[in-house]
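Q: build me a model from this:
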Amino acid sequence: MIARSTLQLFYPLRRFDVLKKHRAKVDPYLIAALIRQESAFSERARSPAGALGLMQLMPKTARRMERVSKRELFDAKTNIRLGVKYYSKLLSKYRSDAELALAAYNAGPEKVDEWLKRYETSNRILFLDLIPFKETRDYVALISRNYYWYISLYADKSSKKPLKFKALRFHN
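A: The predicted structure is shown next:
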């Protein structure tokens, strides 16, 4: 058995005060899971594609939501606010389907819409397996795993109501 303190090293919970401010829009543990995958909580993270900050926002995507400079995307509060705003829009677009919203966050909503038309199925596991981008398939699975651990390690047991994933079910 791995000690809880060891697991917490692998699944750190940084900037949780900022994440909790946005809990009305998105589960803060899901945002922590997303940040862990996107940047490993590095505020200065920069991807080869040009995504910036904790939630790895593309400057063009961020500017569609708010007038913001590239430099401002390295500010944790700004990056989280805009990242949550964007993910929340994706959740609305995909009717609270966390997996589709995560796939869209990674590959773009245009791609997810294309895949939904191409692979018409109500079986979420099959749909996720049919996503043609390995990176996106892995991304959804890894964030789902991260989310499980954040809920298990940090959520108040009496109020723990994990997000409903259609393909994955978490049991504690």
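
Q: hey, let's count contacts and neighbours off CA atoms from now on
A: Noted.

Q: figure out the helix or strand that Ile125 lives in.
A: helix 124-130 (DSSP states H and E).

Q: state the next helix or strand along the chain beyond that helix.
A: With DSSP H and E, the next secondary element past helix 124-130 is helix 134-154.

Q: would you mark the buried spots in the helix holding Ile125?
A: Within helix 124-130, the residues that count as buried by 16 or more other Cα atoms under 10 Å are 127-128.

Q: swap in stretch 23-30?
A: Residues 26-30 are the ones in stretch 23-30 that count as buried (16+ other Cα under 10 Å).

Q: check stretch 70-86 too.
A: For stretch 70-86, burial by neighbour count (16+ other Cα under 10 Å) applies to 70, 73-74, 76-80, 82-86.

Q: isn't Asn106 up against Lys134?
A: No: the criterion here is Cα atoms under 8 Å, and Asn106 misses it with Lys134 at 11.2 Å.

Q: and the two? which has more neighbours close in?
A: Asn106 (18 against 10; other Cα atoms under 10 Å).

Q: three-state assignment of the more buried one?
A: Classification of Asn106 using DSSP: H, G, I helix; E, B strand; the rest coil returns helix.

Q: number of residues surrounding Gln56?
A: 28.

Q: can you check Leu91 too?
A: Count around Leu91 with other Cα under 10 Å applied: 21.

Q: from Asp156, how far off is it?
A: 24 Å (Cα to Cα, to the nearest Å).

Q: ok now the helix or strand harbouring Leu116, how far from the chain's centre?
A: Using DSSP H and E, Leu116 sits within helix 109-118. Using Cα atoms, centre = their mean, to the nearest Å, the distance from the centre of helix 109-118 to the centre of the chain it belongs to is 18 Å.

Q: before we compare anything, build this one as well:
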Amino acid sequence: MSWFRKKRVLLVLLISFVAVLFMNNIWMTWLYPIYYKDQIREHAVHYEVDPFLVASIIRVETNYKPGKESKRGALGIMQLMPDTANWAMEMAKLPTVTLDSVKHEADANIQLGTWYIKKLHDEMDGNPIAVIAAYNAGPGNVRNWIKKGMWDGTYEDVKNIPIGETRHYVQRVIYYYNQYTDVYDTF
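A: Got it, this is the predicted structure:
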């Protein structure tokens, strides 16, 4: 076999390998991993929340790194503000969850964060885009934006969210949500 023919065969093999790789979702799980699947699944089922939404929020908030504390004081893997966490612990009646466990234990943080997403889901009349915005900017802000007609609560109108950080946050969470639902058949 001539040198040129060998190169063509190798090129065809390489292209075939890459094509098979891209047609297979398994490699995509390396780019879009989901950690803490069992905890996310358990709490999402318990609180009737989409587990891909929880995973997407975690990915944007901390990229699955527990023990984080933001410059503003948000705690843990789902970046709950201490006041929100204390209020949620009281409302959800979770006596075993403490502020320290919210900061340092992924399971406690995921439980409380998932409960909070469910609460926001109820407050935002089931609108998942408004839930994402409220998780970042607070439900009062989101209700005001919608009430005043500044934003209609849809993803198509996300450019009208008056806070750039929240606008970008919603876009990133939806991006990861779409990636996760494309890559993973089930949770």
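
Q: TM-score them against each other, please.
A: Aligned and superposed, the two chains score 0.82 in TM-score terms (TM-score structural alignment, normalised by the length of the first structure); 157 aligned residues with a Cα RMSD of 2.1 Å.

Q: circling back: okay, among the buried residues of stretch 23-30 of the first structure, which ones form the most distant pair?
A: Pairwise distances across these peak at 8.6 Å for Val26 and Tyr29 (criterion: Cα to Cα).

Q: coming back round to it: ok, average deviation of the helix holding Ile125 of the first structure from the second structure?
A: For helix 124-130 of the first structure, the mean deviation from the second structure after alignment is 3.0 Å (mean Cα distance after the TM-score superposition for the first structure).

Q: list the contacts of Gly83 of the first structure.
A: Counting by Cα atoms under 8 Å, 6 or more residues apart in numbering, Gly83 of the first structure makes contact with 55, 57, 62.

Q: ok, now Arg137 of the first structure?
A: Contact analysis of Arg137 of the first structure by Cα under 8 Å, 6+ apart lists 103, 128-129, 131.

Q: distance to Leu19 of the first structure added to those residues, as a markdown table?
A: Shown next, in a markdown table, are these (distance: Cα to Cα, whole Å):
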| residue | distance to Leu19 of the first structure |
| --- | --- |
| Ala103 | 21 |
| Leu128 | 27 |
| Asp129 | 30 |
| Ile131 | 29 |
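
Q: nearest to Lys20 of the first structure, of those?
A: The closest of the contacts of Arg137 of the first structure, once distances to Lys20 of the first structure are taken by Cα to Cα, is Ala103, at 23.0 Å.

Q: what's the spacing between that closest one and Tyr29 of the first structure?
A: For Ala103 of the first structure, the distance to Tyr29 of the first structure - Cα to Cα - is 17 Å.

Q: one step back: which ones among the buried residues of stretch 70-86 of the first structure lie within helices?
A: 76-80, 82-86 (DSSP state H).

Q: any figure for the gap between the equivalent of Asp113 of the first structure over in the second structure and Trp115 of the second structure?
A: Counting by TM-score structural alignment, Asp113 of the first structure corresponds to Arg143 in the second structure. Distance, Arg143 of the second structure to Trp115 of the second structure, using Cα to Cα: 19 Å.

Q: likewise His104 of the second structure?
A: Separation of His104 of the second structure from Trp115 of the second structure (Cα to Cα): 18 Å.

Q: most centrally placed residue in the first structure?
A: Closest residue to the average C-alpha location of the first structure: Leu34 at 3.3 Å, with Cα atoms, centre = their mean.

Q: residues in contact with the closest residue to Phe74 of the first structure other than its chain neighbours?
A: If the residues on either side of it in the chain are set aside, Phe74 of the first structure comes closest to Gly53, at 4.7 Å by Cα to Cα, 6 or more residues apart in numbering. The contact partners of Gly53 of the first structure, by Cα under 8 Å, 6+ apart, come to 39, 42-46, 73-76, 79.

Q: identify the residue of the second structure aligned to Gly53 of the first structure.
A: In the second structure, Gly53 of the first structure lands on Gly76 (TM-score structural alignment).

Q: also Lys134 of the first structure?
A: Per TM-score structural alignment, Lys134 of the first structure is aligned with Gly164.

Q: what separation do you get for its match and Leu21 of the second structure?
A: Taken as Cα to Cα, the span from Gly164 of the second structure to Leu21 of the second structure is 37 Å.

Q: equivalent analysis for Met81 of the second structure, please.
A: 41 Å.

Q: who has more neighbours out of those two?
A: Of the pair Met81 of the second structure and Leu21, Met81 is the one with more neighbours under other Cα under 10 Å, namely 18 against 13.
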